[in-house]
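Q: pasted the sequence and its predicted model underneath.
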Amino acid sequence: MAKIRLTKYFNFETAHALYGYDGKCRNVHGHSYELYVTVVGDAIEDANHVKNGMVMDFGDLKKIVKSEIVDVFDHATVLNKNSPHIKLASQLMEHMERVLLTEYQPTCENMLADFAQRIKKRLPDNIKLHSLKLHETPTSFAEWFASDNE
């Protein structure tokens, strides 16, 4: 059986600030993120199965990524709770409902590592997360590959 990769595209808007950074990104700012999620597996070979010929239903992958990533991060402000930004977060929470506090500096790279863990725990046993690509801007992105993290 041939391994097949499926990729689904998602987009969401998120604001963040990088505490201690030496450039503009130390200020709260936002991005139109574009996320590509690629899974790998074998196509179902059972003529009686409703998903015969599929590795995974794109709709099932969408449900996982939407609930774990998009619904959580879309239109949220993400700040590192282990930094002085915790004070800013508490002020923002008085006026905004979507403030996310993370254990990490909310860089594109760290967000990808977080996303990988969130998605992997929800995939069926026969489907593996292959890679993630997160565009922070049209010309800047980070990638995560399972093969690099084994």
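A: The structure has been received and is ready for your questions.

Q: CA only for contacts and neighbour counts going forward, please
A: Noted.

Q: and the residue nearest the centre of the chain, helix, strand or coil?
A: Centroid-nearest residue in the chain, with CA atoms, centre = their mean: Phe115, separated by 3.7 Å. Going by DSSP: H, G, I helix; E, B strand; the rest coil, the secondary structure assigned to Phe115 is helix.

Q: structure two is appended below for comparative analysis:
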Amino acid sequence: MAKIRLTKEFRFEMAHALYNYDGLCKNIHGHSYILQVTVIGEPVPEDESPKLGMVMDFGDLKAIVNREIVNDLDHSVVVSHKVSADLLKQMGQMTERYFIMDYQPTCENMLIDFAARLQNALPERVALFSLKLHETANSFAEWYASDNI
């Protein structure tokens, strides 16, 4: 049977700051992220299946990505574990939603994190093929499963 790739796009707003960075991104700032998630698999061949002809239901993919990534990160502040949690708490109401990651929250590192989350959450017969994360309208990073074997 033929392998088919499905892609779904997600949008979320998130702020971050890069710890010890030597440029403007050391300051807390926000982005309108666009995440493209591509999975690969074979369409379901069983005539009696309600998913006949589908690699994966787009609604199921949406639910997984929202649960694993978007619902948490949308309208949050993300920083490295090297930043003091007390500093964020002192900002009061501006930081009710924040995440302290065990990595520098660059576009590249977030993709590595997202890939791990999604690979653990996808159905067995569907594989993560690639991720593309736009940080700005003209700047993005990509992750491909074939590069990480």
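A: Sure thing, it's come through. No experiment lies behind these values; they were computed from the predicted model shown.

Q: as a check, name the ranges of all helices in the second structure.
A: 58-65, 71-73, 85-90, 107-121 (DSSP state H).

Q: give the aligned range of the shortest one in the first structure.
A: What it means is helix 71-73 of the second structure. Mapped onto the first structure using TM-score structural alignment, helix 71-73 of the second structure spans residues 71-73.

Q: how near is Leu35 of the second structure to Asn109 of the second structure?
A: To Asn109 of the second structure, Leu35 of the second structure is 14 Å away according to CA to CA, to the nearest Å.

Q: higher neighbour count, these two?
A: Using other CA atoms under 10 Å as the criterion, Leu35 of the second structure and Asn109 rank with Leu35 on top: 24 against 13.

Q: now the strands for the second structure?
A: Using DSSP state E, the strands found in the second structure span residues 4-16, 29-41, 76-80, 98-101, 127-136, 139-144.

Q: how big is the offset of the last one relative to the first structure?
A: Same thing as strand 139-144 of the second structure. By mean CA distance after the TM-score superposition for the first structure, the fitted strand 139-144 of the second structure averages 0.2 Å away from its aligned residues in the first structure.

Q: wait, what's in contact with Gln117 of the first structure?
A: Counting by CA atoms under 8 Å, 6 or more residues apart in numbering, Gln117 of the first structure makes contact with nothing.

Q: now do it against Asn149 of the first structure, distance only.
A: Between Gln117 of the first structure and Asn149 of the first structure the computed distance is 11 Å (CA to CA).

Q: could you do Phe141 of the first structure as well?
A: Taking CA to CA as the measure, Phe141 of the first structure falls 18 Å from Asn149 of the first structure.

Q: which one of those two has more residues nearby?
A: Neighbours were counted for Phe141 of the first structure and for Asn149 using other CA under 10 Å; Phe141 has more, 15 against 7.

Q: what's near enough to touch the aligned residue in the second structure for the more buried one?
A: Phe141 of the first structure maps onto Phe140 in the second structure, with residues paired by TM-score structural alignment. Applying CA under 8 Å, 6+ apart to Phe140 of the second structure gives the contacts Cys107, Lys132, Leu133, His134.
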